[in-house]
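J.: my questions concern the predicted model and sequence given below.
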Amino acid sequence: MKELGEAVGSTIDFRDSRPNSRVTVRWGVNEELDRLKRDYNGMEDLLSQVVSDLSNELPEWARNIVTSCIFWPQLGFLTMVPLYPDTEEPMYDGQGLDCDNWQIMFSAERKAYYKNRRMRELDAHLGDIKDLEVEILHNLAVDVMVHEDALLAAADICGELDALVAMTLAAGKYGWTAPKLTMSNVLSIRAGRHPLQELVLPLYIPNDCYLSGGEDYETPGLGHESRSSGHSPMSTSTCASMTVLTGPNHSGKSVYLKQVALITYLAHVGSYVPAEEAIVGLTDKILTRLSTRETVSRNESSFAVDLKQVAFCLKSASRRSLVLVDEFGKGTTSDDGAGLMAALVNHFVSLRTKKPRVLAATHFHEIFEGRYVSKSPYLTLAHMDIRLDLTYTTLDAEDFSRLRDAEDAARRFLNVSLRNLAIGVVGDVGHARNTLRGVLYEDTGSNCHL
């Protein structure tokens, strides 16, 4: 490997390759290539000599007209001929040279640019540089490919080492902890956080997650793992396999679903996780219905795409899977959407020993109010509780959304204190309070304590 690295380093000029936007060969590798490069680097002297040789071939009357040549990277070497001011025709275009074909390439700024025999010879000369470099680099590639297996093995080791170092640094820098992987089909997370979201917010509220999927007779459930680790589950339903989460927009429901998936994934790749404590049962798949990627190239509506995603989750989920569903059913009428969501919940909780671990977020409160979802020990209802106090002047943990256990997921509590309204509101504070009360009652249809 050392000799191979030295061979590559002694052949390729990495410093010169960047400004030229191509791989270049070092000086001293090939004598013929070095000679051609010297000619190319002395371009001004070379062009002067070419003009002198070309002038000797021209008729005597044209020698004072053709006095210069230039090099264009896209077109190569060209001979410049001035134009007549009145007719804008070239003063010379190869008359008297029967063995030479003067081909006009373009005209600009009262000059015509021609390709002739001399210019084509120079183009071939420059092409020899590139041909020689391609040949040298090809021979180097052949020598490198002999060691292909060793190079790929080394790249895999370096990639794995780089990933381990990155995960180690992240764990130490952001306060991650070592998860516990278990054969039990459980997911028990205490004070879990989203590894990216917490980096861009001034304050991020951690949340718990407790789920237990279908078990066989040989593996214990969540209760056993919780007792052995000292966990305090969020409710008495420690064997729930599905949690349905409600809450207002921008309260963190989607972020919560994603953070649970990320913690599960990080635990399986050998990383520490952003949580105070995590017990993660072996998971075979993480199945999601989180976002709809719409595109004009597919003749499908966003609702049809949602249905296909959910159908794939239903077909592919096993008792070892983690399923995340966010706002399923919003792409159709409210009644149809609520019915689809209720059917999905009832399906997952009816699987018993084959039930996967499921997290779902929804705005369809009516499926719980109308008892369209049957009560089950495998189902937990929760909501994002927002506590707002307008007397606060600084951000605090209580100002942010936090997951709370709820017996009735349709109830939302918005505690608003308007006693000391010092945020620049002009007008009758009492009128503003009454208006806000009416809007909240009309919009949410829930118990709002003002």
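T.: That came through fine. Numbering: from 1, shown residues only.
J.: switch to C-alpha atoms for all contacts and neighbour counts from now on
T.: Noted.
J.: what is the neighbour count of Val269?
T.: Using other CA atoms under 10 Å, Val269 has 11 other residues around it.
J.: do a quick rundown of the helices in the protein.
T.: Remark: helices assigned in the chain by DSSP state H are 2-11, 14-20, 31-41, 43-57, 117-145, 148-174, 197-200, 222-229, 253-268, 302-316, 334-349, 366-369, 429-444.
J.: could these go into JSON lines alongside distance to Thr295 and mean neighbour count?
T.: Shown next, in JSON lines, are those (distance: least, CA to CA, whole Å; neighbours: other CA atoms under 10 Å):
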{"stretch": "helix 2-11", "distance to Thr295": "45", "mean neighbour count": "12"}
{"stretch": "helix 14-20", "distance to Thr295": "38", "mean neighbour count": "12"}
{"stretch": "helix 31-41", "distance to Thr295": "51", "mean neighbour count": "14"}
{"stretch": "helix 43-57", "distance to Thr295": "53", "mean neighbour count": "15"}
{"stretch": "helix 117-145", "distance to Thr295": "41", "mean neighbour count": "15"}
{"stretch": "helix 148-174", "distance to Thr295": "34", "mean neighbour count": "13"}
{"stretch": "helix 197-200", "distance to Thr295": "27", "mean neighbour count": "12"}
{"stretch": "helix 222-229", "distance to Thr295": "42", "mean neighbour count": "15"}
{"stretch": "helix 253-268", "distance to Thr295": "22", "mean neighbour count": "20"}
{"stretch": "helix 302-316", "distance to Thr295": "9", "mean neighbour count": "16"}
{"stretch": "helix 334-349", "distance to Thr295": "22", "mean neighbour count": "18"}
{"stretch": "helix 366-369", "distance to Thr295": "31", "mean neighbour count": "17"}
{"stretch": "helix 429-444", "distance to Thr295": "33", "mean neighbour count": "12"}
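J.: want to throw these into a markdown table with distance to Leu381?
T.: Below are the helices of the chain laid out as a markdown table (distance: least, CA to CA, whole Å):
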| stretch | distance to Leu381 |
| --- | --- |
| helix 2-11 | 61 |
| helix 14-20 | 59 |
| helix 31-41 | 76 |
| helix 43-57 | 79 |
| helix 117-145 | 59 |
| helix 148-174 | 31 |
| helix 197-200 | 25 |
| helix 222-229 | 18 |
| helix 253-268 | 13 |
| helix 302-316 | 20 |
| helix 334-349 | 11 |
| helix 366-369 | 9 |
| helix 429-444 | 18 |
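J.: can you say which of the ones you listed is nearest to Ile279?
T.: Ile279 sits nearest to helix 222-229 of all the helices of the chain, at 7.7 Å, using CA to CA.
J.: dropping in the other structure now:
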Amino acid sequence: MREYSKSLSCKAHPPAYFIHTPPPNSLSYYICRMAKSKSEETPLMKQHNAIKAKYPDAVLLFRVGDFYETFNEDAVIAAQVLGIVLTKRANGSATYVDLAGFPHHSLDTYLHKLVKAGYRVAICDQLEDPKTVKGIVKRGVTEMVTPGVAVNDKLLDNANNNFLAAVHLDEKNNGVAFLDISTGEFFVAQGSVEYIDKLLQSFKPAEVVYAKQKQKLFREYFGSKFYTYTLEEWIFTNTYGNEILCKHFETHSLKGFGVEGLTEAIIAAGAAMHYLKDTEHPHLQHIATMQRIDQDDFLWMDRFTIRNLELLNSAVEGGNSLLSVLDNTTTPMGARLLKRWIVFPLRQLSQINERLDTVEFFIKQTDLSHALQAHLKQVGDLERLVSKIPLKKINPREVMQLAKALQQVEAVQGLLNDTHNDYLQRINEQLNPCPTILQRILAEVSDNPPVLANKGGVMREGVSEELDALRKIAHSGKEYLLQIQQKESEATGIPSLKIAFNNVFGYYLEVTNTHKNKVPDTWIRKQTLANAERYITPELKEYEEKIVGAEDKIQALEIQLFDALLLALQDYIQPIQQNAQMLGRLDCLLCFAYNAVQFKYRKPEINDGQVLDIKEGRHPVIERGLPMGEQYVANDLILNKDDQQIIILTGPNMSGKSALLRQTAIITLMAHMGSFVPATSAAIGLTDKIFTRVGASDNLSGGESTFMVEMNETASIINNLTERSLIILDEIGRGTSTYDGISIAWSIVEYLHDMTSHRPKTLFATHYHELNELENKHHRVKNYHITNKESGNKIIFLRKLAQGGSRHSFGIHVAKIAGMPPQLINRANEILKQLESQHIDAPLQAAVEQISTPLPKMQLSIFDTHTETFQNIREKLEATDINRLTPVEALLKLNEIKSLLQ
């Protein structure tokens, strides 16, 4: 307590579990006792304030003795987030300071709560041993923890990467970098704002950093859905980016990474590396390479498609996503890689077929598959384990787990040696069990080491002669003490003599009052009790000093030997990382094989053609969620550019239109991942982009209506499609009035059909049955519907795709199923019958039938004939507020206009 008594003049809080007066020898006690004048700031608080000034936007955890303390505004935050006691103590006689803290051994428990709550946390440790220092102990921030640079296991999810993203926004081009400090993965890319946005949605970074001057632009482009931090503008320059990256990788240029021409990407990558240095992460040897993400290498899906197809997350709370139903991986590396494979499907035919062939190989070689999975289950998170080595975060128990993982690598390599599969052989060639360091770990580290290196029992016997000798002294102490006890008992004739230990006197001899007259003069009395007295002897004191000294030396020597082992492990970081990546690939392919067998998926045929031919396709997510015993109704579907480019899909509500649309896109996606698909067969032409426009939602914060969001997403599709694109459109135009909606939907179909350069495969689900007329006017447009059966007052959804358009939506029936009151349902049926009896649909249908394909850049007008009748129609239309018309009122108005024409 020397430091506290000399330097503090404000009361500290009691520990979180104390609410009473500070006890003697506590921090609060000494602060209270040493309170000084009004204006004087104590040396400890000066030290705290100086460090806090360097990290003003972080919660500073200030190590004082056995506690991490927080002061002032940090204390208020800590008390609120962590649920610990906030106290207010005198700082002199006129001012007060808020305090809150917790025991240092509880750091992991409390740290993740602060970071999860969105706070940056600076951990300030004691850099000197307080026992050896007079006055103030030297302190400094040893680590800054933010959401994007977390390495603590409690802050990380094994199945997900924890990426830090750095974004560089430029007028012409943009750059982005994704860096996971917990695994060492580092990706860079550059391109349009849409491309950067897609990558951000795919990688889902925990934190995004960008230039402070670009705040308005960043929010305009990407909104406020990310945890962000801004950096100074000078960091985002090409010169600085090149310099910091070359220095880190110890290269003269970045040519070897294939990114030399990507100026914006390099700037973003440099900013990411700067941020790691800025947050006190100097040991980054595990970030050994940088990979370029090339847009042309992967099947493109924008963020709307990733959301609409529910690839990573379900739109329903607690619901399944494609990731959740496909993920049967056995390693954390495989789980993280599978997520990336889903959002970045392949576009190269040879790479896709390599994966498909390997999955097929695993299905046929069941014994090999089961053996590989058994070994993979014992690997653990090898990728994150090895990344802890340079960060100096790996503990003895984790080092032993790393050795066990390398043993599994050795076993996997043995299994793959005799396989006749080119892809597996390439994986096998890249595996390296690192036998030298593996044998050293097994030879030096004990079988069941403690978590902390300073707890003893880390190193095996035989590693160090000095350590073995010290252990013999420390561990044989019990026998030696018994020998002393027996010897002194015999020499003095005291039968009840015993040896014990306490923190005040150390080892002592205890003699009952009955025999105290037999105590020799050479014994030194230390304590008198009611029924006994306690003594020490020179021999006992000498042995005590030897034991205590041995324990301290054992601890220091074990730490020294363990540090030497970690230093040797530094040379094996890259080969172990390579092992982790190869095992992750194996895990994903074995997962695909397991899914294929378990859920009856079949190998798709991927070809250079442009035909999509699926036989008995199923939706993998919906199928897995069906009640026990219920079978999914499978459907065939064909799309091609010659005679069935666009399918207009109609059918009742809840009949399965959206499921059919989504399953077509998901089957195409799964095939490009290299996975077998839920169908009896699938011939899939190579696809470069999948677009979806599904559902309706407002963007209230952006001031956009449902219809505006719908049009923005549709415009993005129209402006970016190619002839190899697959387009899924569901209910386009329903966000506005009936006439506007039909007009837009109609024109979109015509546009997609009549494009001279592209003929994208398109599925268009709609409730506008008038669009069925398009089949008669455009030869590559075909009508299909989802079948149903009427039985009395009930509708049975057969969920089977059939040719021809549907004329009914059965919306009132769906409302009944949803639980609408019977009175409301009955009234709706009455109104429907009345409207149908008046043939309200007839004028609209007649107008639709008269539509002909317009010439390019030509607008036809019904007012070209200047007659009195048409003038009356003009006046009526000009007097009508279209925005306030309901669909029914619009139809009545059209009927009125028709009567004028007649």
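T.: Done, it's in. As the structure is a prediction and not an experimental result, all values here were calculated from the model.
J.: so what number do they get for TM-score?
T.: With the length set by TM-score structural alignment, normalised by the length of structure 1, the two chains reach a TM-score of 0.56; 319 aligned residues with a CA RMSD of 4.9 Å.
J.: pull the contacting residues for Gly456 of structure 2.
T.: 450, 554-555, 558 (CA atoms under 8 Å, 6 or more residues apart in numbering).
J.: mind redoing it with 7 Å?
T.: Gln555 (CA atoms under 7 Å, 6 or more residues apart in numbering).
J.: how much space between it and Leu561 of structure 2?
T.: 12 Å (CA to CA, to the nearest Å).
J.: returning to what we had before: which among the helices of structure 1 is found nearest to Tyr378 of structure 1?
T.: Per CA to CA, nearest to Tyr378 of structure 1 of those: helix 334-349, 5.9 Å.
J.: so the closest one corresponds to what in structure 2?
T.: Counting by TM-score structural alignment, helix 334-349 of structure 1 pairs with residues 738-753 of structure 2.
J.: off-centre distance for the matching stretch?
T.: 39 Å (CA atoms, centre = their mean, to the nearest Å).
J.: do the same with stretch 292-303 of structure 1
T.: Centroid separation for stretch 292-303 of structure 1 versus its chain: 20 Å, with CA atoms, centre = their mean.
J.: got the end-to-end distance for that stretch?
T.: 8 Å.
J.: ok, now stretch 210-228 of structure 1?
T.: Start-to-end, stretch 210-228 of structure 1 (CA to CA) is 15 Å.
J.: what about Val146 of structure 1, neighbour count?
T.: Neighbours of Val146 of structure 1 (other CA under 10 Å): 10.
J.: what's the match for it in structure 2?
T.: Val146 of structure 1 maps onto Asp571 in structure 2, by TM-score structural alignment.
J.: distance of the most centrally placed residue in structure 1 from Gly252 of structure 1?
T.: Centroid check for structure 1 by CA atoms, centre = their mean gives Leu196 as the closest residue, at 12.5 Å. Leu196 of structure 1 is 14 Å from Gly252 of structure 1, where distance means CA to CA.
J.: now swap in Val439 of structure 1 and tell me
T.: 23 Å.
J.: what's the match for the residue nearest to the centre of structure 1 in structure 2?
T.: Looks like Leu196 of structure 1 aligns to Val621 there (TM-score structural alignment).
J.: Val325 is in contact with that match, correct?
T.: Yes. The criterion here is CA atoms under 7 Å, and Val621 of structure 2 meets it with Val325 at 6.3 Å.
J.: measure stretch 692-707 of structure 2 end to end?
T.: 16 Å.
J.: run the chain-centre distance for it.
T.: On CA atoms, centre = their mean, the centre of stretch 692-707 of structure 2 falls 25 Å from the chain's centre.
J.: in it, what's buried?
T.: 692-694, 705-707 (16 or more other CA atoms under 10 Å).
J.: need the residues you listed in a markdown table (columns: distance to Asn308 of structure 2).
T.: Shown next, in a markdown table, are those (distance: CA to CA, whole Å):
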| residue | distance to Asn308 of structure 2 |
| --- | --- |
| Thr692 | 7 |
| Arg693 | 7 |
| Val694 | 6 |
| Ser705 | 18 |
| Thr706 | 15 |
| Phe707 | 16 |
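J.: between these, which is nearest Leu774 of structure 2?
T.: Of the buried residues of stretch 692-707 of structure 2, the one sitting nearest to Leu774 of structure 2 (CA to CA) turns out to be Arg693, at 20.3 Å.
J.: now that closest one. Nearest residue, chain neighbours left out?
T.: Leu729 (4.9 Å; CA to CA, 6 or more residues apart in numbering).
J.: how about Pro760 of structure 2?
T.: Glu723 (4.7 Å).
J.: now swap in Asn207 of structure 1 and tell me
T.: Per CA to CA, 6+ apart, closest to Asn207 of structure 1 is Ala191, 4.7 Å.
J.: hmm, Pro274 and that neighbour touching each other?
T.: No. With contact defined as CA under 7 Å, Ala191 of structure 1 and Pro274 do not form a contacting pair (8.3 Å).
J.: of the two, give the one with the bigger neighbour count.
T.: A side-by-side neighbour count of Ala191 of structure 1 and Pro274, using other CA under 10 Å, places Pro274 first with 30 against 14.
J.: which position in structure 2 pairs with that one?
T.: Pro274 of structure 1 maps onto Pro678 in structure 2, by TM-score structural alignment.
J.: repeat that for Arg404 of structure 1.
T.: Under TM-score structural alignment, Arg404 of structure 1 pairs with Ala802 in structure 2.
J.: contacting residues for its match?
T.: If you count contacts by CA under 7 Å, 6+ apart, then Ala802 of structure 2 has 784-787 around it.
J.: 6 Å instead?
T.: Each residue near Ala802 of structure 2 by CA atoms under 6 Å, 6 or more residues apart in numbering is listed here: 784-785.
J.: which residues does the match of helix 334-349 of structure 1 contact?
T.: With contacts defined as CA under 6 Å, 6+ apart, stretch 738-753 of structure 2 is touched by 732-734, 887.
J.: now the helices for the stretch 801-902 of structure 2?
T.: For the stretch 801-902 of structure 2, the helices defined by DSSP state H, counting those that start in this stretch cover 811-817, 822-837, 841-849, 868-878, 887-901.
J.: tell me which residues touch Ile386 of structure 1, please.
T.: Taking CA under 6 Å, 6+ apart, one finds Ser401 in contact with Ile386 of structure 1.
J.: aligned partner of it in structure 2?
T.: By TM-score structural alignment, Ile386 of structure 1 lines up with Asn788 in structure 2.
J.: find the nearest non-adjacent residue to that match, please.
T.: Going by CA to CA, 6+ apart, Asn788 of structure 2 has Phe797 as its nearest residue, at 4.4 Å.
J.: and that neighbour, how many residues sit next to it?
T.: Using other CA under 10 Å, the number of residues around Phe797 of structure 2 comes to 17.
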